[in-house]
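**Student:** using only what follows, build the 3D model:
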Amino acid sequence: MTVKRTAPPLLAGERETLRAFLDYHRATLAMKADGLSDDELRRQSMPPSTLSLLGLVRHMAEVERTWFRRVINGEDLPLVWSDEGDFQVAYDASAATRAEAFDAWQTEIEHARRIEKEAESLDVTGHQARWGEDVSLRLVMLHLIHEYARHNGHADFLREGIDGTVGA
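**Tutor:** Presented below is the predicted three-dimensional model:
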């Protein structure tokens, strides 16, 4: 499967630009995992880290669910892989498969896109219980862009360690 990634527009409104950058970073993570086997996707960076590409995908499913469904939409539901609120559980991909991880991630992305599109504006707020503060959809989208950008840097190094693929 070849992942299609569209560059964000150079001239667009705030919401369209945020949406495009978020989708660009989502596609970047998918590209980093493209063409790899389950074993390659589970390959860990270096001891003592358990970080793997599959772990990053699982982690981002948790991030998408938490910020869009739990915070902005106010849904009372557990995390994807942990009902104890521990994001680190997602990083353990030792028994995970591409299908399981990517299906969960894509499901959460679809929910996130729906929630964002249904929101009246970027000023819509939700409550972030960990911070004890209300946050705007604008902040959530910027936070997700930041989160993906940081983890896509990790994904670059992980992919290079697996088969030497670099860039993009």
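**Student:** contacts and neighbour counts: CA atoms only from here.
**Tutor:** OK.
**Student:** mind checking the longest helix of this protein?
**Tutor:** In the chain, taking DSSP state H as the definition, the longest helix is helix 137-163.
**Student:** for it, packing partners?
**Tutor:** helix 14-33, helix 53-64 (3 or more C-alpha pairs under 8 Å, 6 or more residues apart in numbering; DSSP states H and E).
**Student:** distance to Ile162 added to the ones you listed, as CSV?
**Tutor:** Converted to CSV, those look like this (distance: least, C-alpha to C-alpha, whole Å):
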stretch, distance to Ile162
helix 14-33, 10
helix 53-64, 10
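**Student:** sorry, back to before: quick one: distance of the longest helix of the chain to the chain centre.
**Tutor:** In terms of C-alpha atoms, centre = their mean, to the nearest Å, the centre of helix 137-163 is set 8 Å apart from its chain centre.
**Student:** ok, stretch 54-71 next?
**Tutor:** The answer for stretch 54-71 is 6 Å, by C-alpha atoms, centre = their mean.
**Student:** one more, please, to line up against the first structure:
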Amino acid sequence: MTTERLEPAPTADERTMLEGWLDYHRLTLAWKCEGLTDAELRTASVEPSELTLMGLVRHMAEVERSWFRRVLAAEDAGPIYFTEEDRDGDFHLSETDTWEEAYATWQAEIESARGNAARFGLDDISEGKHLRTGQRFNLRWIYTHMIEEYARHNGHADMIRERIDGAIGD
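**Tutor:** Next comes the predicted model:
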């Protein structure tokens, strides 16, 4: 299977553009993980880092959940992988962690995000607040932040994938 990524039309309206770029970056992360074994997806970038492709996918599931469920929709959605004792639990993998579970969880959070976002206009203010700052955000800010978050981590994914099997590409 080859993940097909399409950039949004250069003349799209603002919402279509934001959603298009967010989906493009979501698909980029999936593409960087494509065709690898669970062991390869648990391969760290370089010692002493624990950064892995599977860890990035788990992290983005947490990020999707945080912004679109907790902040935007004020859902009482607890963490998936991290705990108070292990704030980076999304990156801490064991041999029993699987791509199948990580991918399914990430996709479920993306679908939830899309459903919640569909209820809001770009200027609408979130129903919930950011856990640390107590701020509320409009949907435009959340979309822009999510694009930035994926773009940054897709840069990490590029380097990790190249280390694993030499595959390169944007």
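**Student:** still on that earlier bit, between the helices and strands packed on helix 137-163 of structure 1, which one is nearest to Arg150 of structure 1?
**Tutor:** helix 14-33 (9.9 Å; C-alpha to C-alpha).
**Student:** what is the host helix or strand of Trp106 of structure 2 packed up against?
**Tutor:** Per DSSP states H and E, Trp106 of structure 2 falls inside helix 99-118. Under the contact criterion of 3+ C-alpha pairs under 8 Å, 6+ apart, helix 99-118 of structure 2 touches helix 53-64.
**Student:** and the helix it packs on against structure 1, how far off on average?
**Tutor:** On superposition with structure 1, the average gap between helix 53-64 of structure 2 and its aligned counterparts reaches 0.2 Å (mean C-alpha distance after the TM-score superposition for structure 1).
**Student:** isn't Phe137 of structure 2 right up against Ser126?
**Tutor:** Yes - counting by C-alpha atoms under 8 Å, Phe137 of structure 2 does reach Ser126; the two are 5.4 Å apart.
**Student:** more neighbours: the two, which one.
**Tutor:** Ser126 (23 against 19; other C-alpha atoms under 10 Å).
**Student:** so how far is Met159 of structure 2 from that one?
**Tutor:** According to C-alpha to C-alpha, to the nearest Å, Ser126 of structure 2 stands 35 Å off from Met159 of structure 2.
**Student:** one more: Arg152 of structure 2?
**Tutor:** 12 Å.
**Student:** neighbours around the closest residue to Leu29 of structure 2 other than its chain neighbours, how many?
**Tutor:** Distances taken as C-alpha to C-alpha, 6 or more residues apart in numbering place Asn154 nearest to Leu29 of structure 2, at 5.9 Å, with adjacent residues excluded. Neighbour count for Asn154 of structure 2, taken as other C-alpha under 10 Å: 22.
**Student:** what's the burial count for Glu84 of structure 2?
**Tutor:** 8.
**Student:** isn't there a strand covering it?
**Tutor:** No - remark: Glu84 of structure 2 does not belong to a strand; assigned using DSSP: H, G, I helix; E, B strand; the rest coil, it is coil.
**Student:** follow-up on the earlier one: can you redo the helices and strands packed on helix 137-163 of structure 1 as JSON lines with mean neighbour count?
**Tutor:** Shown next, in JSON lines, are these (neighbours: other C-alpha atoms under 10 Å):
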{"stretch": "helix 14-33", "mean neighbour count": "19"}
{"stretch": "helix 53-64", "mean neighbour count": "26"}
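**Student:** quick one: the closest residue to Tyr91 of structure 1 other than its chain neighbours from Ala129 of structure 1, how far?
**Tutor:** In this structure, Tyr91 of structure 1 finds its nearest non-sequential neighbour in Gly55, 4.1 Å apart by C-alpha to C-alpha, 6+ apart. To Ala129 of structure 1, Gly55 of structure 1 is 25 Å away according to C-alpha to C-alpha.
**Student:** now the residue sitting nearest the centre point of structure 2: how far from Thr11 of structure 2?
**Tutor:** Centroid-nearest residue in structure 2, with C-alpha atoms, centre = their mean: Met60, separated by 2.7 Å. As defined by C-alpha to C-alpha, Met60 of structure 2 lies at a distance of 28 Å from Thr11 of structure 2.
**Student:** done for today, thanks.
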